[in-house]
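> Got a sequence here, can you build the structure:
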Amino acid sequence: MSRIYDCADETARKDGLADAASAVRRGDLVVLPTDTVYGIGTDAFSPTAVSRLLATKGRGREMPPPVLVGSMRAATALVDDLGNHGRDLMEEFWPGPLTLVCSATPSLSWDLGDTKGTVGVRMPMDPIALELLKEVGPMAVSSANKSGRPSATRVEEAIEQLGDEDVAVYLDGGETEVRVSSTIVDLTYAVPRVLRAGAISIEQLRSVCGTVIGELRRGRTGTAKADTDGEAQQAEQAQAPRDDAPPEGGDGAQETPKAGRAPEGDES
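Next up is the predicted model:
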């Protein structure tokens, strides 16, 4: 039976965070608020726990979850290469609704799924999420919904979809403020590429990076960028991006996407 804590009450919040931290350390699943939507998360370094997270959502290894961190320092320990713009994007938009896909540090002992050597990292702004992350370290976190259904912006919506058998702890932080998933940006290229449009617009990204390639859209080539519940996957075949309508359009830069997958969308 899940334990639900109303974090608007100071005592319940303290007890809930302690319970959630213990649950994460045991490899159990917890649902937590973020600044975008509610997420379901667990210890990023426990392959068994990550597999349980994906099974609870109805996902396979081909859609690995992103990793939430409590500090930029924690993020840099997970990333082998931030590219030319990673540090600037972190300083401008973190904590906040921006997920950065980077080459993962090769020596890490984890198994998030079929990541093709990459990891999506984000530092959320929500104080409850940050407190938990600073206590337990990096967490694999996906949106707190069943695959194909809408992301939860209230804890009641998460409970309705996920139930009280697989999730150990629900942290109720009220309705989320942004209610839009994070923008996902791939930094494994020389030019940043938007894998999924979200709360941070491409204009905001370009104010920091200059050139940014917009989100690929489904066209005659069959290349797709997002599934039915808004969770991103990377294009599986080489196809230069088109110049779509703003704010999600490309800027005309021609570059071939890598084969593989981007992390699941949000989360968060």
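
> switch to C-alpha atoms for all contacts and neighbour counts from now on
Fine.

> State which helix of the protein is the longest.
Residue-count comparison of every helix in the chain, with assignments taken from DSSP state H, identifies helix 10-25 as the longest.

> Which positions within that one qualify as buried?
Neighbour counts over helix 10-25 (16 or more other Cα atoms under 10 Å) mark 12-13, 16-17, 19-21, 23-25 as buried.

> The protein: helices as residue ranges?
Listed in chain order (using DSSP H), the helices of the chain are 10-25, 47-57, 72-78, 86-93, 127-136, 155-162, 202-209.

> Give me the nearest residue to residue 68, chain neighbours excluded.
Distances taken as Cα to Cα, 6 or more residues apart in numbering put residue 122 closest to residue 68, at 5.0 Å, once the chain neighbours are dropped.

> Do I have it right that that neighbour meets residue 65?
No. With contact defined as Cα atoms under 8 Å, residue 122 does not reach residue 65; the gap is 11.3 Å.

> Comparing those two, which shows the higher neighbour count?
Each of residue 122 and residue 65 had its neighbours counted (other Cα atoms under 10 Å), and the higher figure belongs to residue 65 (33 against 30).

> Next, the structure of the following sequence, for comparison with the previous one:
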Amino acid sequence: MSSLFDSRDADQILTGMRQARLAIGRGELVVLPTDTVYGVGADAFSPAAVQRLLDAKGRGRQQPPPVLVGSTATLAALVETVPEPVQRLVDAFWPGGLTIVLPSQPSLVWDLGDTHGTVAVRMPDHKVALALLEETGPLAVSSANLTGQPAAVEAEAAQGMLGDSVAVYLDAGPATGGVASTIVDATSLVRPGGDDAKVRVLREGAISREELVGVLGDLLEDPS
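A predicted model of the protein is given here:
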């Protein structure tokens, strides 16, 4: 049976965070609030836990989950390198609704799915999510919904879709953002042949194209 804890209640949040931390350690799933929508998370370094996340959502390995981190410094440990334009994006929009795709650190032993050597990383702007990430380390997190259904903006909606496939639900009330993060692909800034390297928007969301242009200028690829 899954458990739901109200993170707005001082007693419940202490118990909920402890149970969430233990669940992650056991390779189980946790639903957590973020600044965009609710997410379902698993230990990023446990292939079995990541597969459990994909199975719970009804998603295949061809759609690997992003990784949430609790600090900007963690990004450098997960990716091959952080190009200067990406650092500008991090400085401008983290914590916040921007997910950045880069080549992953080759020395890491993990299996997020068919990533083709990349990882999508984001630092959320939500105190509950950041507190959990501080205790667990990086989490593979995808929107808390069944594939094809709307992303959950309330914990109860997530529980209605995911049920007992998730061990712990952390409820922080309605998600204030309600819009999924913007995803940008910055891999061409790292990989060879990058004279004409551009950052490409894979999904428009919480951070607008205009905001990205304000930081990147002509390094942002024009929409096709």
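
> between the buried residues of helix 10-25 of the first structure, which is nearest residue 166 of the first structure?
Closest to residue 166 of the first structure out of those is residue 23 (11.8 Å), distances taken as Cα to Cα.

> Alignment lookup: that closest one to the second structure.
In the second structure, the residue paired with residue 23 of the first structure according to TM-score structural alignment is residue 23.

> pretty sure its match is touching residue 17, no?
No. Under the criterion of Cα under 8 Å, residue 23 of the second structure makes no contact with residue 17, lying 9.7 Å away.

> Of the helices of the first structure, which stretch is the most buried?
When you average the neighbours per residue for each of the helices of the first structure (mean count of other Cα atoms under 10 Å), helix 47-57 leads with a mean of 21.

> start and end residues in the second structure for that one, please.
Counting by TM-score structural alignment, helix 47-57 of the first structure lines up with residues 47-57 of the second structure.

> now the helices of the first structure as a markdown table including distance to residue 114 of the first structure?
As requested, these are arranged in a markdown table below (distance: least, Cα to Cα, whole Å):
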| stretch | distance to residue 114 of the first structure |
| --- | --- |
| helix 10-25 | 22 |
| helix 47-57 | 12 |
| helix 72-78 | 16 |
| helix 86-93 | 23 |
| helix 127-136 | 24 |
| helix 155-162 | 24 |
| helix 202-209 | 27 |
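
> wait, which of the ones you listed is closest to residue 112 of the first structure?
helix 47-57 (6.4 Å).

> For the closest one, which outside residues touch it?
Under the criterion Cα atoms under 8 Å, 6 or more residues apart in numbering, residues 27-29, 40-44, 60-61, 64, 110-112, 140, 144-147, 162, 166 lie in contact with helix 47-57 of the first structure.

> and those, which are buried?
Buried members of the contacts of helix 47-57 of the first structure, scored by 16+ other Cα under 10 Å, are 27-29, 40-44, 64, 111-112, 140, 144-147, 162, 166.

> Now go through those residues and say which are in strands.
When strands are assigned by DSSP state E, the members of those inside them are 29, 40-43, 140.

> how about those residues in CSV, adding distance to residue 100 of the first structure?
Conversion of those to CSV gives the following (distance: Cα to Cα, whole Å):
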residue, distance to residue 100 of the first structure
29, 23
40, 19
41, 18
42, 19
43, 19
140, 14
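
> Could you single out the nearest of those residues to residue 176 of the first structure?
Each of those was checked against residue 176 of the first structure using Cα to Cα; the closest is residue 40, at 14.2 Å.

> which residues does that closest one contact?
29-32, 53, 141-144, 267.

> same deal with residue 204 of the first structure?
Applying Cα under 8 Å, 6+ apart, we find residue 204 of the first structure in contact with no residue.

> Alignment lookup: it to the second structure.
So, by TM-score structural alignment, residue 204 of the first structure is matched to residue 211.

> In the first structure, what residue corresponds to residue 108 of the second structure?
Alignment of residue 108 of the second structure against the first structure is given by TM-score structural alignment, with residue 108 as its counterpart.

> Spatially, which residue comes closest to its match, not counting chain neighbours?
Spatial nearest neighbour of residue 108 of the first structure, excluding adjacent residues (Cα to Cα, 6+ apart): residue 78 at 7.5 Å.

> ok, that neighbour to residue 4 of the first structure distance?
Separation of residue 78 of the first structure from residue 4 of the first structure (Cα to Cα, to the nearest Å): 31 Å.

> just how off-centre is stretch 102-117 of the second structure within its chain?
Using Cα atoms, centre = their mean, to the nearest Å, the mean C-alpha position of stretch 102-117 of the second structure is found 15 Å from that of the whole chain.
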